[in-house]
Every structure is written in C-alpha cells, then in structure tokens.
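Chemist: could you work out the structure for the sequence below:
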Amino acid sequence: MSEPVVLLDAERRVTWSNSAAKNLFSTRIEGRDFGLFARQPELLAAIADVQGDMAHRRTAEIITSQPQERQWMVVASRIPPQEETRIRASGVARIGPPVVLLAFHDITHVKLVERMRADFVANASHELRTPLSSLLGFIETLRGPARDDAAARERFLAIMEEEARRMVRLVDDLLSLSRIESDTALPADARADLGEVVARVTGTLAPLADEHDIRFVLEKRTDDTLVHGDSDQLVQMVSNLVENAIKYGGEKGSVTIRLEDRPAVTHANGPGENGSLLLEVIDEGPGIAPEHLPRLTERFYRVDTARSRAMGGTGLGLAIVKHIVRRHEGELVIFSTPGVGTRVRITLPRMAATRTAKSPPRSEK
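Modeler: The predicted model follows:
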C-alpha cells in the first residue's frame, strides 16, 4: 500500500502503521498517542467522533510539512468486528484492540488544480471586467455630458471599439486555450510543413511589422521542414511568437526566424529517432529579467502589465504556445538577456519518412 495507514486503539494510541505512515511522520509512532504527531484539531475531532460512536466515518483535511508540504484527505473509520478479527489474524503486534483506521490520501495535486482553476477564473473575470467597466463609463458619458459633443463622441467611440476588440481577443484566446488543452491527449500525427507555416505567418504579419518598422530575417537552414503536426495549431504557435517579437522587440529592428535541422536524439518529452526540427524566433528588444523567465508561460502572467495591455496582449499567448508544443511532443525554451533581446526555441519531432540530406545554410532577408 503506497499511501499511509494507521490503526489506533480506544486510547488513541497507535497500534500499527505501514511504511508509508512511518515515512510521513519520520519517527516511531507505535504505542504513542497519535495526537502527539497530528495536532490538527479537525483530524483529532474526526477521530473523537468515530471513537465516541458519533459516526462510523469522518474525514478531515490536513497539511504536513515534512519532508515537503503535502495536503491529505484523512478518512477515519471504525473497524467493524469482522474486520478487527481479520486484522488480529494477520499477526500484527499491537498494544490494544484497534478501533479506528486512518487512511491518508494525498490530495496535493487536486488542491493545486483547484487553486489554478480558481486563479484562472479570477484572472479571466478581472481581464473582462476592466474593458467592460470602461465601456459602461463611456456609455454613461455619451448619454450625459458628451451627448452633443461630436468630437468627444468620435473619440469615445474609438476607445469603446478598441475595448470591445480587446474583449473579443481575450475570449478568442480563452476558447483557443480550452480547445488546445482538450486536444493535448490526442496525438498530432498529421503532416505539416513548418516552412510553409512560417511563410504564411510572416505574410499575414507583414503589415504589423511595417507599422513597427521591423524587418523579418528568415534563416532556413534545411529544406526538410516536415513535422508531425496540426497545421492550424502550428500557425497559431508561430503567430503568437512572431507577434510578440514584433510588439515587444523594439522599433526599427529585426525579427529573426530560424529553421534548422537537429540530429536524432532522445529528448525529455519523447523519443526523437527521426531527428528534430528547430524553430527559433529572435528579437532585438529590451530583453527580460531572469526572474521572470520561469513564469512566462503561465496564464495571464505579464512582465509589464500596462505595456502588455497597451499592445493589445491578453496574457495568454505563451500559455497557448506551451500547450501546442506539449501536444506535439516538443520542447520549448526561452532565453533572454536584458538589453540584448529574447530568443524562443522550439524543437519538434520530425516525420519518419522525411529525412533528407541537410541543405547548406542560406539566409533570406
């Protein structure tokens, strides 16, 4: 049995515990009052209820800190006569008759998911409430002081349109993230050409790049750009990365998009017997401080909240990228140096039948 189990007698003394329980409490507990090791009032009250015939079973949630913090659902159950007889027959030494069985169930991951879900709902609500509040404020103003002011009306309508579009972007990203998460367990075993994906994305984002005076540098160092993948999701992945690089990479610079062959290796997310294709998106922006890098793919995490919102960001772009990469059994690594720029590297497994001789490096600008 992998989870801790403890038997208590009528005096709340421990008569038996399995190895998992011994590891949990890190000391000898047999023959001693269980209250010395578990001082959580909720658990002790549950034990008292079961011992006092107030209930056949009670549950309590506790937190332990050694060797690391864990959360447990503890089920305290009265041992029926036939079960007690069976336990006695096992020959386990004990001080007195066991009357209460404590079964510990690790719910740390469940609680973590619950907190993540609650944080997600709270963040999403906050992100939607801000533009909604702005819209309501402008509507009130247009109905009142600015009713007959044509210039103010046009200005306010423009702001209202932008806030509405911001909500649409947020809802679209939330729906995309939900779809991608639901697809994570499904293999992305179709055929996709990452070179064509990059060409499509740069064509679509060319007007945005021109607006920021950004030029694309395409470095295609292999002609073999076929991977296992969902083309639509790969377009979204590359679009999110390139759009971030344009918006946050500074004005009058360049965004480099590199495709490069990688030899067959075994990587963390799965075997790469057929080799891999490396995609890098590199900008020349202000860079990101090291303490922010581990959290960049969290939902709604922003290094600069005001700047992100001003740029039309939803805080979900890299979270979407992370889940797409995960579904494609790839790897995502972000490098950044303040004052130099940011480089996002994605490695995707190749299709088995696409191995070709590596092409000589070439650069397109």
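Chemist: contacts, neighbours, all on C-alpha from now
Modeler: Will do.
Chemist: which residues does stretch 140-149 contact?
Modeler: A152, R153, F156 (Cα atoms under 8 Å, 6 or more residues apart in numbering).
Chemist: now do the buried residues in that stretch.
Modeler: The neighbour-count check on stretch 140-149 (16 or more other Cα atoms under 10 Å) flags L142, A146 as buried.
Chemist: same question for stretch 219-229.
Modeler: In stretch 219-229, counting by 16+ other Cα under 10 Å, buried: E219, K220, R221, T222, D223, D224, T225, L226, V227, H228, G229.
Chemist: looking at this protein, which helix is longest?
Modeler: Counting by DSSP state H, the longest helix found in the chain is helix 108-143.
Chemist: check which residues of it are buried.
Modeler: N123, A124, E127, L128, P131, L132, L135, F138, I139, L142.
Chemist: on that earlier part again, from the contacts of stretch 140-149, pick the one nearest P98.
Modeler: F156 (74.2 Å; Cα to Cα).
Chemist: assumed that closest one was part of a helix.
Modeler: Yes: per DSSP: H, G, I helix; E, B strand; the rest coil, F156 lies within a helix segment.
Chemist: was I right to think it contacts L136?
Modeler: No: counting by Cα atoms under 8 Å, F156 does not reach L136; the two are 11.3 Å apart.
Chemist: now do the helices in the chain.
Modeler: Counting by DSSP H, the helices of the chain are 19-25, 41-51, 81-89, 108-143, 150-183, 194-211, 231-248, 305-310, 317-327.
Chemist: so which bits of the shortest one are buried?
Modeler: Neighbour counts over helix 305-310 (16+ other Cα under 10 Å) mark S308 as buried.
Chemist: so what touches it?
Modeler: R302, T314, G315.
Chemist: my guess is the second one contacts R169. True?
Modeler: Okay, so that is T314. Yes: T314 lies in contact with R169 (Cα under 8 Å); the separation is 7.1 Å.
Chemist: of these two, who's got more company?
Modeler: Neighbours were counted for T314 and for R169 using other Cα atoms under 10 Å; T314 has more, 23 against 15.
Chemist: ok, that one - contacts?
Modeler: T314 touches R166, R169, L170, D173, F300, S308, counting by Cα under 8 Å, 6+ apart.
Chemist: mind putting the residues you listed into TSV with distance to P80?
Modeler: Below are the contacts of T314 laid out as TSV (distance: Cα to Cα, whole Å):
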residue	distance to P80
R166	61
R169	59
L170	56
D173	54
F300	51
S308	62
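Chemist: between those residues, which is nearest M54?
Modeler: F300 (47.2 Å).
Chemist: for comparison, sequence B:
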Amino acid sequence: MSDVVSSAAQTRVRRATGLRTRDFGVLLAIFATVLLLMLVTGATGPLEAIAGVLAAAAVSAAYFVGSAVISPPDAETDGVAASLPPSPAISVIPLKSLPLPAFEIDLDGRIVAFNAEAEDVLRLDGRVRPRASTVIRSPVLLSAIDDAVRTPSDTPAAVDVEVGPDETWRAYLSRPPQAERILVVLEDLSPLRRAARSRSDFIANASHELRTPLTALSGFIETMRGPAKDDPESWGRFLDIMAIEAERMSRLIADLLSLSRIESSEQVAPRDRISLRDILRAGASALEGFAEDRGIRLNVVVPAEPLHVIGNYDELIQVVENLVSNAIKYSRPGGTVTVTVGTASDTQQGRATAAQAWPESDRMTLIQTVARVGTSDPAVWLRVEDEGPGIEREHLPRLGERFYRTDQSRGGKITGTGLGLAIVKHIMAHHRGGMAVETRLGQGTAFGVWMPAAKPEAAAS
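Modeler: Sure thing, here's the model as predicted:
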C-alpha cells in the first residue's frame, strides 16, 4: 500500500514541476519579445535590452523557486489524504441499501435517518426527527446510545434487546471518533432463539419417549434372566409385551426420521402434479384392515374428478393415513369414520368446508394458509370425521405439538408416538396449505386440511 501511495505522489510532483517550468518559459519568452520589439523600433538600445532580459530571467527564476518553497509536495501526506474516506459524519452507504432495520441518531438523541425496515420496527408513522427516548422502550438500548454519545469508539457495540417473551433483537451501535451520528443496525434473533429452544425441547422429549420402551425391554429381559429364568410358561406373555414395546420404539424412530426429512425440505415447494382422489383411495385402502379389527366402519366418499394438486405423493399419503388412523383409534366401537374431499373456489371456502361444517362446535385453526397463496385461487380440501368422545376446548391449541398425545384429552389409553399431527402440520406447511380441527364433546371430532389446487394443464403450459 505504501509503495502505491509513494508512486502516485511522485507522479503528482513531476506533473507540478513540469507545469511551473512551462509557466517560467512562457513568462520569459513574452518579456524577451517585448524587449525585442522595443529594440527594433529604436525605443531602447542593445545594452538596455540585454539588461532587461537578464532582469526578467532573474524575476522568473525567483518565482519558480519561491513557488516550490511555498507549496512543498509531501508525497506520503498527499497520497494518504487522497485515499482517506469521507468524513464519518456523512453516510457513505444509503440506509435503504441495508437489508436489516437501520437508523441514525444525532448527538442530541434524535432519529435523523432510517430505512423502511426500521420505520416498521420502530413504528415511526411518519414522525420527523423524533427523540430516540420516545420511540425506543428498551433501557438497555437507550443506555448504549448514551454511551456512544459520550464515548465514540472504532469498535461497534452490541446489545441484546428483549422485546417480549418470544422476541429478541440484537442492536449494533457504531460511532467512530469525529462522527456526528450514531448508526444503529437491528437484527432479529427471535427465529434463532425459537429454533434453538425447539431443538432442545425436541431432543429432551425424544430422549424421554425412547427411554420408556427401552426401560420396559430391559426390565423384562432382566426378569427373564433372573426371577423368571425357570418359568418358561411366563415367557410368552413377556415376549408379547416386549414385541409391543419394540414395535412402539420402531414407530417412534420412523416418525422422527419422517419429521426430520419433511422439515429439511419444507422450504422447497413440491413440483409433481398428482391426484388427491388417487391418494385418498390408496390411503384408505391401507387402513381398511385396521378399521375392521377395531369394529369401525370406514366411509370414504371418493369423487369422480381427479382433484389435481401440486404436491409430494408420499407426504400426502401420510396426511391421509395419519388423520384416518387417528380417527379410527378414537372412534367408539361400532362407530363410523367419514372421509370426504372436494374443491372450493378459494382457500377461505376450502377452510370453511373442511373445518366448519358442524353448528355449535369448538374450532381451532392449527396452521394458516401462507400469505403468498392468492385468496382467489381454487383450493382442494379434505375432511376426516370420527365419532369419538371429542376434545375439550382448552386442549385444542396444543394439538399438533410434538409428542402431545390426544388421548390425554380424549380419555382412554391410545398407543401412539404423539408425532402424527405434527407431521401433518409440517406437510401442509410444505404444500402451502392449512389445517384446522372441529370438535363436539361426546359426539366426535373432525380434522380438515386444504391446499391450493393445481392449475389446468393447458393454462400451466
């Protein structure tokens, strides 16, 4: 860097010297020309002309040397000055170019500049040069701003601002020496904190759920090796229980892997054009034997039209199987599980048809349709009704939580991993759809899902 600066400075010195030499030559030539004209016209004699030229040369030389003394070229100083950035009081990059909320505060504590993101976060509502203390409610951030006003520093400061129980921001404050403004950039840490908390809860719950069948298996193995070692007649009962626990652990691991796979691909929109009618047929056929064993009548209303959607075949099969199997588990013996599917003019009508069919029922939307789906776009819906005991209203918000078993609210000892509805929620989020529940105590529960319908093939092409 210093070599580049030195070379540039030397070039500027040579250029300045050349310009002053040119000026010296022009001045001397003009003076000599005047004296020559005076000599030719007889206005002066030869000796006087020669003396005049020598005097002009002496004056020009004095000017040449004197100008160099007055403005001495300092190579390093000149080069460094040319490479210095603008004054820190002036914004080099416009705030609107920053992707994060950012604003500037002057030394009087007023917000003098901000981008659109910061205007939304701070809720400025068009106010001009408001005081930071009237807009910012965090004592921690206000204290950091006061510190930046009193003590500028080349090192930016960072403070965490707790806005609420589930909302955390990190504020980066920068005020270099000689700067007349403080730059504040905000970063939303809430998604990272929620993800970390969810990951921690998931690991804790998964460990607990896996420990239960493992403890049962270990206990029966120890019993068969010890007290029941010489009692082969009891081994059959022990082995049956061990098989049930092993199957439960296998289902739990399969659901965990399925949930992890769905979450990892949730941001990638599906692309396959598939028929929801075919999915309904395949999913219901796989559960006919399960319904028959429990004495449940499975009533599947299959439409004549294919009901095309853009989705993942295996994931939508899981939606049908999880919802129908849950309905079969919780229906009373001799009851009926009804599965219907259809189309709607838009997502709002699809939601109403899928989860608002019973009057005087308790309802809860478990996942909303994403905002980027057009409200006027056609939708396809699916509704699964059972004739079970229903769900108490206070338990509805927890449906879809990982490892939350609905038998805790519906009564009875229903085996399951507690991940079925969580898987359905993630699948519907992947398909830009929605999910809701409708229940009547003592009469039954219905789960409904809906998603955008596929555009006609002619329009899509």
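Chemist: got a TM-score for the two of them?
Modeler: The TM-score (TM-score structural alignment, normalised by the length of structure 1) is 0.76; 333 aligned residues with a Cα RMSD of 3.8 Å.
Chemist: looking at structure 2, which strand is longest?
Modeler: With secondary structure taken from DSSP state E, structure 2 has its longest strand at strand 153-164.
Chemist: ok, residues contacting that one?
Modeler: Here strand 153-164 of structure 2 has contacts from 138, 140-141, 144, 168-177, using Cα under 8 Å, 6+ apart.
Chemist: which position in structure 2 pairs with R262 of structure 1?
Modeler: For R262 of structure 1, the aligned residue in structure 2 is A344 (criterion: TM-score structural alignment).
Chemist: is it true that its match touches A379?
Modeler: Yes: using Cα under 8 Å, A344 of structure 2 is in contact with A379, at 5.1 Å.
Chemist: the equivalent of L210 of structure 2 over in structure 1: what's it in contact with?
Modeler: In structure 1, L210 of structure 2 lines up with L128, judged by TM-score structural alignment. The contact partners of L128 of structure 1, taken as Cα under 8 Å, 6+ apart, are M167, L170.
Chemist: measure L128 of structure 1 to A264 of structure 1 for me?
Modeler: 45 Å (Cα to Cα, to the nearest Å).
Chemist: can you check E291 of structure 1 too?
Modeler: Distance from E291 of structure 1 to A264 of structure 1, by Cα to Cα: 32 Å.
Chemist: which one of these two is surrounded by more residues?
Modeler: Neighbours per residue (other Cα under 10 Å) separate E291 of structure 1 from A264, with A264 holding more: 14 against 9.
Chemist: which residue, other than its chain neighbours, is closest to the more buried one?
Modeler: Computed as Cα to Cα, 6 or more residues apart in numbering, the closest residue to A264 of structure 1 that is not its neighbour in sequence is G275, at 3.6 Å.
Chemist: corresponding residue for the one you found in structure 2?
Modeler: For G275 of structure 1, the residue aligned by TM-score structural alignment is P378.
Chemist: what is the burial count for its match?
Modeler: P378 of structure 2 has 19 nearby residues by other Cα under 10 Å.
Chemist: before we move on, back to that, residues contacting the match of R262 of structure 1?
Modeler: Counted by Cα under 8 Å, 6+ apart, A344 of structure 2 has contacts G350, P378, A379, V380, W381.
Chemist: if we go to 6 Å?
Modeler: G350, P378, A379 (Cα atoms under 6 Å, 6 or more residues apart in numbering).
Chemist: tell me which of these you also see in structure 1.
Modeler: Compared against structure 1 with both residues aligned by TM-score structural alignment, their matches' Cα atoms under 6 Å, these retain P378, A379.
Chemist: which of the contacts of A344 of structure 2 fall within strands?
Modeler: Per DSSP E, the contacts of A344 of structure 2 map to strands at A379.
Chemist: output the contacts of A344 of structure 2 as JSON lines; include the columns distance to A436 of structure 2.
Modeler: Output for the contacts of A344 of structure 2, formatted as JSON lines (distance: Cα to Cα, whole Å):
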{"residue": "G350", "distance to A436 of structure 2": "11"}
{"residue": "P378", "distance to A436 of structure 2": "18"}
{"residue": "A379", "distance to A436 of structure 2": "15"}
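Chemist: if we only consider the contacts of A344 of structure 2, which is nearest to F31 of structure 2?
Modeler: So of those, ranked by how close each gets to F31 of structure 2 (Cα to Cα), first place is P378, at 93.7 Å.
Chemist: re the thing from before, nearest to G270 of structure 1, out of the helices of structure 1?
Modeler: helix 317-327 (10.4 Å).
Chemist: which bit of structure 2 covers the closest one?
Modeler: Mapping helix 317-327 of structure 1 onto structure 2 (TM-score structural alignment) gives residues 420-430.
Chemist: mean deviation of that stretch from structure 1?
Modeler: Following superposition, stretch 420-430 of structure 2 is found to deviate from structure 1 by 1.5 Å on average (mean Cα distance after the TM-score superposition for structure 1).
Chemist: name the nearest residue to the counterpart of Y248 of structure 1 in structure 2, sequence neighbours excluded.
Modeler: Taking TM-score structural alignment, the alignment pairs Y248 of structure 1 with Y330 from structure 2. Spatially, and ignoring its direct neighbours in sequence, Y330 of structure 2 is nearest to G388 (5.2 Å; Cα to Cα, 6+ apart).
Chemist: my read: the one you found touches G444, true?
Modeler: Yes: contact criterion Cα atoms under 6 Å: G388 of structure 2 and G444 qualify, at 4.5 Å.
Chemist: quick one: which of those two has more around it?
Modeler: Using other Cα under 10 Å as the criterion, G388 of structure 2 and G444 rank with G388 on top: 26 against 20.
Chemist: tell me which residue is most central in structure 1.
Modeler: E298 (5.5 Å; Cα atoms, centre = their mean).
Chemist: now do the same for that residue: its match in structure 2.
Modeler: So E298 of structure 1 corresponds to E401, using TM-score structural alignment.
Chemist: show me what contacts that match?
Modeler: A422.
Chemist: can you give the distance from the match of helix 317-327 of structure 1 to the centre of its chain?
Modeler: From the chain centre to the centre of stretch 420-430 of structure 2 is a distance of 19 Å (Cα atoms, centre = their mean, to the nearest Å).
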